[in-house]
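1. here is my input; please provide its structure:
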Amino acid sequence: MSTTLSPSLQRFIEGMPKIELHLHIEGTLEPELMFALAQRNQVALPYASVEALRAAYAFDSLQSFLDLYYAGAAVLLTEQDFYDMTAAYIARARADKVCRSEIFFDPQTHTERGVPIATVFAGIARALREAREQHGFGSAMIMSFLRHLPEEDAFATLEAALPLREQYRDLWTGIGLDSAERGNPPEKFARVFARCKELDFRLVAHAGEEGPAQYVRDALDLLQVERIDHGVRSEEDPALMARLAQHAIPLTVCPLSNLKLCVVADMRQHNLARLLEAGLAVTVNSDDPAYFGGYMNANFLAVAEALTLKREQIVTLARNAIAASFVDAEERGKLSAELDAYCLAQTA
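-> This next block holds a predicted model:
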């Protein structure tokens, strides 16, 4: 935890209700659970222990992380595996006062290993519905296409998933695009995103993390997305920055991820505060927290300390996430009221 934040600001951050908009459920697979699932499913891992696996979490690029990420996903085989992984994330998120999470999941990571797409949906959805019923935890599922694979594979995944849409209509609301940006521009997926828009899905895409600001423009113009996941390199294009601010296009920024993947060399160099000052709808998220060293509170605390954010800026980040979430006006009002009540209680 932080050593330079005031105790009052640290407590405020830790207790503040939060919305998470950029979370890869496969990226929440902690080494302990990974080893337990490997044993349960008799899957051999190339690491002798939890400690050896954690030691491998020294990444020099997005690709070096993805190599380990896909290897770890090999332990996920059954509905119960996906349920256990999702339930474990929800427990950690709730401990950080996350009241809603809109999660990415990557069916192609699993179907190419022979896991039925229905199994992936069923395990994740069961945990999310259980959390909603027992704790009032809000959620949505965003099915993401892997951009290093051909667009034809994305179309095939979409067609395989569509028969499940009615069964999961209460959760599956969005389509995303993730994996390695380099060499995989948004235009590669323009046709499948057009099809998803016709089907009335909410659309988001990773852009402007390792890819250039132009990828952010292309995600907006060619894919017609509503949110940009990451987007930190938008700062390279002043006209784009003005556009993002004018239209309040959300950026789902992931500070500890950016640090771990060498997007920034030091958290004090992160441009989150500058983006916020420029009027952009910036949000804070944890991305792949099992690999990047922290869930939501850790990300908020890290930027608050490194960038000397004020309480008002912290609250703005939380309000931005509410505004950017895929909920109706009534639910957005409830989430805003909950945040308002918290802030009022902390100043009383």
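2. from here on, contacts and neighbour counts on C-alpha atoms
-> Will do.
3. give the contact list for Thr78.
-> 115, 119-120, 123 (CA atoms under 8 Å, 6 or more residues apart in numbering).
4. tell me the one among these nearest to Arg233.
-> Nearest to Arg233 among the contacts of Thr78 is Val120, at 32.5 Å by CA to CA.
5. so how far is Gly293 from that closest one?
-> The gap separating Val120 from Gly293 is 25 Å, by CA to CA, to the nearest Å.
6. more neighbours: which of the two?
-> Ranked by neighbour count (other CA atoms under 10 Å), Val120 and Gly293 place Val120 first, with 23 against 15.
7. so where does the more buried one fall, helix or strand?
-> Per DSSP states H and E, Val120 falls inside helix 117-135.
8. for comparison, sequence B:
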Amino acid sequence: MLKLASSISAERLPELLRRMPKAELHIHIEGSLEPELIFALAQRNGVQIPYASVEELRKAYAFTNLQSFLDIYYAGASVLLKEQDFYDMAWAYLRRAAADNVVRAEIFFDPQTHTARGVSMETVINGLYRACEQAHADLGVSASLILCFLRHLSEEEAFETLEQALPYRDKFIGVGLDSSEVGHPPEKFARVFARCRELGLHLVAHAGEEGPPAYVWTALDLLKVERVDHGVQSTKDAALMQRLAKDRIPLTVCPLSNLKLCVFPQLKDHNLGQLLDAGLVATVNSDDPAYFGGYMNDNFIQTFAATGLTAPQAYQLAKNSFDASFIDASMKRRYTDLLDATFAAFE
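-> Have a look, this model is predicted:
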């Protein structure tokens, strides 16, 4: 199939990127909350937000680093109060994902952002889960939830969050670690992740976005993660790159996010191609698309245009996304067959 893909011209590549089936493995559902929906929910729930209009809020999306983004991200989440709010947010994302030919989505959510405001765990999970169920029925999109701990908070608070979530264990498939990376190394949560592993949950963690390669090592060795979210700083450590390639540890890379948060000065400087050339299981994802200016197809099309990546690399990235997903082998084969058929028909 890679040989077949090599015959697809650069002019036809954007359409191929749009049409090919893909999995999204790094999407923060609160980061899909578009300004229009923020204002609609604020009005519905009587919440005051410090922006006069959708346009003013969008103008605030000029980030210099991860923390400057998180400040606005948490302010936007303040409008989410009821189960219907969480459903509406997730349903809006899932419709966009389906339009981008995302057939599988593994969705991060941050319960501590909401429980700290008095919103119950039940409200958060049930709203999101209902949207995932409807996406499967109405859109043909397979979607599952991954609960993330906020790393700037304490280990004790993470344990409390896990206990609050366990009555809804059947509605999420794994746990992750996100929020402010620098100064909050993965080992801070080693005991929490050990408990989650005992519970049979899938394990992922953000590492190597702004933090050093050492954070990727500890995510692998102490947290025992199955996937590394971001991981782009891994190219600074040759031994780590060899480890990631040898153990087939997927990286959920988010190019437009990296650009918006100044991880790379320009999109043409992104190291996605370097990761693929080194044999890593790299994937493309949108992270927080409402804030970073692009959903899945935007990330693919803009990154390929800026870096000169080609159709065989598009195929590899899409296949990697299925291989790296937490679905069973038969579903992976089904989606890979669909990917093969799309490339064959396109050629």
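9. can you check which part of the second structure the helix holding Val120 of the first structure sits on?
-> Per the alignment by TM-score structural alignment, helix 117-135 of the first structure matches residues 121-139 in the second structure.
10. list the buried residues in that stretch.
-> 121, 123-135, 139 (16 or more other CA atoms under 10 Å).
11. picking that back up, just give me how far the helix holding Val120 of the first structure sits from the chain centre.
-> Distance of helix 117-135 of the first structure from its chain centroid, counting by CA atoms, centre = their mean, to the nearest Å, is 17 Å.
12. what sits up against it?
-> With CA under 8 Å, 6+ apart as the test, helix 117-135 of the first structure has contacts from 78-84, 86-87, 90, 107, 110-111, 137-139, 160-161, 164, 168, 171.
13. what's the answer for stretch 163-178 of the second structure, then?
-> Contacts for stretch 163-178 of the second structure (CA under 8 Å, 6+ apart): 108, 121-122, 125, 129, 144-151, 196, 201-206.
14. please redo it, this time with the cut-off set to 7 Å
-> Outside stretch 163-178 of the second structure, the residues that touch it by CA atoms under 7 Å, 6 or more residues apart in numbering are 121, 129, 144-151, 201-206.
15. what about the helices in the stretch 101-250 of the first structure?
-> Secondary structure of the stretch 101-250 of the first structure (DSSP state H, counting those that start in this stretch): helices located at 107-111, 117-135, 151-161, 190-198, 213-221, 238-246.
16. how about those helices, which one is nearest Ile25 of the first structure?
-> Minimum separation from Ile25 of the first structure across these (CA to CA) falls at helix 117-135, 8.6 Å.
17. isn't Pro289 of the second structure up against Asn297?
-> No - counting by CA atoms under 7 Å, Pro289 of the second structure stays clear of Asn297, with 10.8 Å between them.
18. intersection of neighbour lists for these two?
-> Counting by CA under 7 Å, 6+ apart, nothing touches both Pro289 of the second structure and Asn297.
19. what sits against the counterpart of Leu66 of the second structure in the first structure?
-> For Leu66 of the second structure, the aligned position in the first structure is occupied by Leu62, per TM-score structural alignment. Leu62 of the first structure is in contact with 180, 261, counting by CA under 7 Å, 6+ apart.
20. from Glu209 of the first structure, how far off is Leu62 of the first structure?
-> 9 Å.
21. same question, Glu102 of the first structure
-> From Glu102 of the first structure over to Glu209 of the first structure (counting by CA to CA), the distance is 19 Å.
22. can you tell me the distance between the two ends of stretch 223-232 of the first structure?
-> Terminal residues of stretch 223-232 of the first structure lie 19 Å apart, using CA to CA.
23. and if you look at stretch 204-223 of the first structure?
-> Stretch 204-223 of the first structure stretches 8 Å from its first residue to its last (CA to CA).
24. now Arg182 of the first structure. Nearest residue, chain neighbours left out?
-> In this structure, Arg182 of the first structure finds its nearest non-sequential neighbour in Gly211, 6.0 Å apart by CA to CA, 6 or more residues apart in numbering.
25. count of residues packed around the one you found?
-> Using other CA under 10 Å, Gly211 of the first structure is surrounded by 20 other residues.
26. wait, isn't it in contact with Glu181?
-> Yes - Gly211 of the first structure is within contact range of Glu181, at 5.5 Å (criterion: CA under 7 Å).
27. any residues in contact with both of these two?
-> The overlap between the contact sets of Gly211 of the first structure and Glu181 (CA under 7 Å, 6+ apart) is empty.
28. quick one: contacts for Pro17 of the first structure?
-> Pro17 of the first structure touches 97-99, 339, counting by CA under 7 Å, 6+ apart.
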